[in-house]
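A.B. asks: sequence and computational prediction follow.
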Amino acid sequence: MMGQGAMVSGCGIAPSSLEEGVGGGGMSRKTLLDRAAKMRREPTEPERRLWMELRGSRLLGHKFRRQAVMGNRIVDFFCPTKGLAVEIDGDTHDADRDAARDERLTRETGFRVVRFTNADVMRNMEGVLIALKAALHGQEDRWTGEHHPLTPSSKEEGG
């Protein structure tokens, strides 16, 4: 199984890992953040469909974020509480290279990566959600005691 990036403007092809700043590529953090923001505004259809199932803590009450910069790459989705990254892959992904990238992400951040194809999401959303639930159950919480680290409310911040 594999994760798709955004389309290169005007080219109709997905960017290579090097273009995403992975595998020794050299994009700055600002460039990665700008690209992630664009990818959130212009999701692929499979990304949009999966996000509708994940947003608002809809999957087992777990919060997911989308198109987030982790290290020197952008992951399609991730659950910070469980340390789980989710990638949706198109036809341009190389399974061996992706496995090496995923291993590196796990080693550097502790986040485990699960991958699904565009076809999985488009034709078998129920199966994707079952697999994601199993992956979430298989991961220990990254924070003990609380669902996530406490953050002040806007009222506590004087807002």
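C.D. replies: Everything's here; your move. Numbers count the residues shown, from 1 in each chain.
A.B. asks: contacts and neighbour counts: CA atoms only from here.
C.D. replies: OK.
A.B. asks: can you pull out the strands in this protein?
C.D. replies: 65-70, 73-79, 84-89, 112-117 (DSSP state E).
A.B. asks: leaving out the residues flanking it, which one is nearest to L50?
C.D. replies: Excluding the flanking residues, the one nearest L50 by Cα to Cα, 6 or more residues apart in numbering is V121, at 6.9 Å.
A.B. asks: want to compare, so here's the second one:
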Amino acid sequence: MTDGERRLWSELREFRHHFDIHVRRQVPIGPYIADFAVHSKKLVIEIDGEFHQVPERMSRDEKRDRWLRSQGYHVIRISTGDLEQAFDGCVEEIMRALGLMDEENLAKTD
């Protein structure tokens, strides 16, 4: 787990306390292991390093995302670079996907 992933995991664990949303780490879903998942909201959060930009890996990721979508999950992919450079923005993206933040609320916090 990278430093960014550890930081994100620390933040996501707090969602249970603040929002009553249970986030799981390294969770099996069918034939796959999701980096993070919120089963109650059918959300999968994947953290992608550089090797996810290799064409073969991109193809496997798309197949995996298709399968997860067929099971009703929404998949968010966040790069490790984004975690390092725009951590708060990544957390906001997750919060929007969970319905915890909308564009109107986001504008009020800016």
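C.D. replies: Nice, I can see it. It should be emphasised that the depicted structure is a prediction, and the values quoted were computed from it without experimental measurement.
A.B. asks: reformat the strands of the first structure as TSV; add mean neighbour count and distance to P43 of the first structure.
C.D. replies: Listed next are these as TSV, based on neighbours: other Cα atoms under 10 Å; distance: least, Cα to Cα, whole Å:
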stretch	mean neighbour count	distance to P43 of the first structure
strand 65-70	20	9
strand 73-79	23	9
strand 84-89	24	11
strand 112-117	20	15
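A.B. asks: export the ones you listed to a markdown table and tack on distance to A135 of the first structure?
C.D. replies: Below are those laid out as a markdown table (distance: least, Cα to Cα, whole Å):
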| stretch | distance to A135 of the first structure |
| --- | --- |
| strand 65-70 | 16 |
| strand 73-79 | 11 |
| strand 84-89 | 8 |
| strand 112-117 | 8 |
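A.B. asks: if I pick the most centrally placed residue in the second structure, what's in contact with it?
C.D. replies: Nearest to the geometric centre of the second structure sits I45, at 2.1 Å (Cα atoms, centre = their mean). Residues in contact with I45 of the second structure, defined by Cα atoms under 8 Å, 6 or more residues apart in numbering, are 34-37, 75-78, 94.
A.B. asks: so what does it match up with in the first structure?
C.D. replies: If you follow I45 of the second structure across to the first structure using TM-score structural alignment, you land on V86.
A.B. asks: where's that match relative to K30 of the first structure, distance?
C.D. replies: 22 Å (Cα to Cα, to the nearest Å).
A.B. asks: before we move on, what about L129 of the first structure?
C.D. replies: With Cα to Cα as the criterion, L129 of the first structure and K30 of the first structure are 32 Å apart.
A.B. asks: with that, I have no additional questions.
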